[in-house]
Structures are given as C-alpha cells and as structure tokens.
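Engineer: sequence-free structure coming up:
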C-alpha cells in the first residue's frame, strides 16, 4: 500500500491536541479565532476549518455558531479507523457501498480538471495491471480510482469515511491470490463512470456507481 502523508489540516489537528493536553487550550475555554489560529500555525483558513472538523468528530471540540469553538474534552473518542479495525470486512464493505452512488454524483458536480485527470490516471493503471494480471497492483489501482472520486466529491467527511473504509477493504484483498479477469470485465463500466463524471452527469454517475457496487456489468 502507498504511504499517505499527513495533510496540513491533520498536522494542525495534532498540534491543537498537543496544546489541549498541555492546557494551552483548557477544557471549557474558547479556542483563538480562525485568523489567530492561521497566524499561529501558518496555514490557510481551509486547513484550520478542516482541523476543527476533525477534532469535532473526535469529541474534542464543539463549534457553537456565532460564539466560537470550545474545548470540551482532552479524551478523543475512538477513531473511525480503530472502529473499522474491529469490524467485519462485510460491514466495512457495506459502509463503502452505501456511499458510492452519493459520492459519484457529488464528484460529477464538484470535480476539478486536476481531480478528473487523477481519476483517469488510476482508471488507466487499473486497466494496465488487469491486462498484465498483476492482482495486488490492480486492487490498489481500483481502490485509488474510487478514492480519487471521493476526493473530488467536495465533502470532507464523506471523503474521509470512504478513504478509511477503502483502506480496510484493500487489506482483505492482499490475502487473496487469483487472477484479474473480473477487473477486465468491469473495466468498461468503470470507464462509463469516469465519462459520467467528466460530463458532469450526476444522475448517471450515481446509477453507474450503484451498478458497480451491485456488480451489474
């Protein structure tokens, strides 16, 4: 599997956690404002907002609209990733399958040209590895294709949940040793999904994504 580097938002979240643990930001107190945090950590507004979302999900921060962001706990709730570690692969697969059509539709609406190129790159790699019968590389390219779509959907929470679920599914694939015939068969419908996203056809993208989930191809 590829090693993923931390985003700026995750690095800011880690620094905020350190500050909370060290009582730089005591429980019950309000965090500095967004402009102040941008100056403290030397990052843009989007990174600060995403970091706050990460820590809100983990039960550390609570955002009160119009009042500010407050520290509510030093103890992070069990992360989504650790919960998925304990889950059955079938449950993880179900989570991913429930998200696919929604993510594909949003990606068709929100994707950028660079994101579209990234999706196409993994689609082509998927085909190349399938033709060369490189099973693990093909699985990785397939997962990366779907993650690239999730990254283009424009919803941070959907993207993060999908990425965690997909990484766990890949781990189950790594113990399998068979051929890539199913990937060759499904390449055409994956290409159709790409074209729907390219054409900003959200309705068709959702339908095709669900067909891939249901293995109707």
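Structural biologist: That came in fine, so what should we check first? Everything numeric in this text was worked out from a predicted model, so none of it was measured.
Engineer: switch to C-alpha atoms for all contacts and neighbour counts from now on
Structural biologist: Noted.
Engineer: how about the strands of the chain, start to end?
Structural biologist: 61-64, 68-71 (DSSP state E).
Engineer: for residue 188, which of the ones you listed is the nearest?
Structural biologist: When the strands of the chain are compared by C-alpha to C-alpha, strand 61-64 sits nearest residue 188, at 44.8 Å.
Engineer: tell me what that closest one is packed against?
Structural biologist: Contacts defined by 3 or more C-alpha pairs under 8 Å, 6 or more residues apart in numbering; DSSP states H and E place strand 61-64 against helix 45-57, strand 68-71.
Engineer: try it again at 7 Å.
Structural biologist: Contacts defined by 3 or more C-alpha pairs under 7 Å, 6 or more residues apart in numbering; DSSP states H and E place strand 61-64 against strand 68-71.
Engineer: against that first model, consider the following:
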C-alpha cells in the first residue's frame, strides 16, 4: 500500500459522534433525508471531505444509506452489531442451550438427592457469589460457576459431574462474554441473586419441580435476550 496523506481521523470521529447523537435523539427520524454535505459541513464547521468520511462510517454502522441522486437517508437509530458481536451472541446462545440440557436435570436431581453437606456447600457458594458481586466481572463469573458446580455435584451423578467439569472452561468464557454483551452488571452488580437464592432454597427443601423450573426459566430468559436482534 503506497504511503498517502494522513486522514483527519479525530475530526471525522467528532463528526460521526455528533451526527450519531442527532440520529439517536430523533432529530432526523428513520426514513428522513439528511441535509446535504455542504449544509452539514457548515453546521459542523468542517470540510466536505470530513462530512463524507463521517457519512461513510455511519453507513457502515447501519444508520444511514445513500440513494443515488436522492441523498443520504436515515435507516436506523442505533448502530447494527458487527459480525464479531453477532457471532459472540450466537456462541453464547449455543452454550446456554447445552446448559439447559445439563443443569436443569442436575437441579432436579440435586433437590431429590442433596445431603446436609451439599446444602452447606450451596449456601457457601451463594454467599461467595454475593461477595464477588463487589469485584470485577471475572471474579463474579467464577463465583457464579462455583455455585452451579455445587448444584451439579449435589445431583450425585458422577457422569453428570464429569460432563459439567469438562464444560466448565467454556461456560466461564461464555459467561464473561455474556456479561459484556448484555451489560448485565451495569445497573446491578449482583444480577440474578433472587433467583439463585430461590433455587438454593428449592433444592434445600427437596422440591425438584420448583428447582428445575427456576433454573429453566432463568436460562430461557437469558437465551431470549441473546436472540433478540
């Protein structure tokens, strides 16, 4: 690639941010035509080339679309997810489908087979999850996986325990991705505390149907959010 002149990227980025904010706030509704390059350049105090680059970036984000001879039109108020993010969502969704196959049945068995030692381990793991809520995402995910591991162990099925053990590393990576993709801890550092507490209580009192339902519903809700487009 031949060496060419530097692009004024900071100026372009500022123009993109300003135009994106205007679109998101409804200043130009979906379906409306943006002002021409000359008008935008004058409003933003930049050159037409900067405006042209900014519009190209907005088109790449799925916010606008140029129509030959007609101008540039708004087609969305929020950027479309890039391919990498869509693939991450799909991968985590696949992971959650496997979780449902393993963990819902494990919760049912745990409620029927748990011992006093299992109940103590579950309570300790639940407390650990709450403590980790004050830490970073990785620590919180590790504590969450520890609680679910304790549930699987309480099922007292060695094949199921080994299967979940092999699944653990992929689950951890998927959960860290999940927290980022859905911004799960943005407003609540301990998401799902109430449902996890209810799950532990159902296992403790020996209620297989409720334990299975609680875990199924929680995973299904997350799957639904992941599949939203």
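Structural biologist: The structure has been received and is ready for your questions. Everything numeric in this text was worked out from a predicted model, so none of it was measured.
Engineer: TM-score them against each other, please.
Structural biologist: For these two chains in superposition, a TM-score of 0.53 is obtained (TM-score structural alignment, normalised by the length of the first structure); 129 aligned residues with a C-alpha RMSD of 2.4 Å.
Engineer: coming back round to it: out of the strands of the first structure, flag the one nearest residue 127 of the first structure.
Structural biologist: strand 61-64 (43.7 Å).
Engineer: in the second structure, what range does the closest one match?
Structural biologist: Aligned by TM-score structural alignment, strand 61-64 of the first structure corresponds to no residues of the second structure.
Engineer: buried residues, that strand. List them.
Structural biologist: For strand 61-64 of the first structure, a neighbour-count test (16 or more other C-alpha atoms under 10 Å) marks 61-63 as buried.
Engineer: for residue 100 of the first structure, which of the strands of the first structure is the nearest?
Structural biologist: strand 61-64 (28.8 Å).
Engineer: residues in contact with the closest one?
Structural biologist: 55-56, 69-72 (C-alpha atoms under 7 Å, 6 or more residues apart in numbering).
Engineer: just the residues you listed now: which is nearest residue 124 of the first structure?
Structural biologist: residue 55 (36.3 Å).
Engineer: including distance to residue 125 of the first structure, could the strands of the first structure go into CSV?
Structural biologist: Below are the strands of the first structure laid out as CSV (distance: least, C-alpha to C-alpha, whole Å):
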stretch, distance to residue 125 of the first structure
strand 61-64, 40
strand 68-71, 43
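Engineer: ok, which of the ones you listed comes nearest residue 149 of the first structure?
Structural biologist: strand 61-64 (28.8 Å).
Engineer: work out the gap between that closest one and the centre of the chain.
Structural biologist: 23 Å (C-alpha atoms, centre = their mean, to the nearest Å).
Engineer: please apply the same query to stretch 135-148 of the first structure.
Structural biologist: 14 Å.
Engineer: now stretch 89-103 of the first structure
Structural biologist: Counting by C-alpha atoms, centre = their mean, stretch 89-103 of the first structure comes out at 12 Å from the chain centroid.
Engineer: same deal with stretch 198-208 of the first structure?
Structural biologist: On C-alpha atoms, centre = their mean, the centre of stretch 198-208 of the first structure falls 19 Å from that of its chain.
Engineer: could you measure the residue mapped onto residue 120 of the first structure from the second structure against residue 9 of the second structure, distance?
Structural biologist: When the second structure is aligned by TM-score structural alignment, residue 120 of the first structure is paired with residue 123. Applying C-alpha to C-alpha, to the nearest Å, the value for residue 123 of the second structure to residue 9 of the second structure is 53 Å.
Engineer: these two - which one has more neighbours?
Structural biologist: Each of residue 123 of the second structure and residue 9 has its neighbours counted (other C-alpha atoms under 10 Å); residue 123 has more, 17 against 12.
Engineer: what range in the first structure matches stretch 138-150 of the second structure?
Structural biologist: Using TM-score structural alignment, the residues of the first structure aligned to stretch 138-150 of the second structure are 136-148.
Engineer: so what touches that stretch?
Structural biologist: 118-119, 122-123, 125-126, 129-130, 163, 166, 174.
Engineer: for stretch 177-191 of the first structure, same thing?
Structural biologist: 127, 130, 133, 135, 217.
Engineer: kindly report the same for stretch 195-215 of the first structure.
Structural biologist: 97, 100-102, 104-109, 116, 193.
Engineer: residue 191 of the first structure pairs with which position in the second structure?
Structural biologist: In the second structure, the residue matched to residue 191 of the first structure (TM-score structural alignment) is residue 197.
Engineer: wait, residue 46 of the first structure
Structural biologist: Checking with TM-score structural alignment, residue 46 of the first structure has no match.
Engineer: what about residue 46 of the first structure, distance to residue 206 of the first structure?
Structural biologist: 28 Å.
Engineer: which of these two has more neighbours?
Structural biologist: residue 206 (22 against 13).
Engineer: what is the equivalent residue in the second structure for the more buried one?
Structural biologist: That one, residue 206 of the first structure, aligns with residue 212 by TM-score structural alignment.
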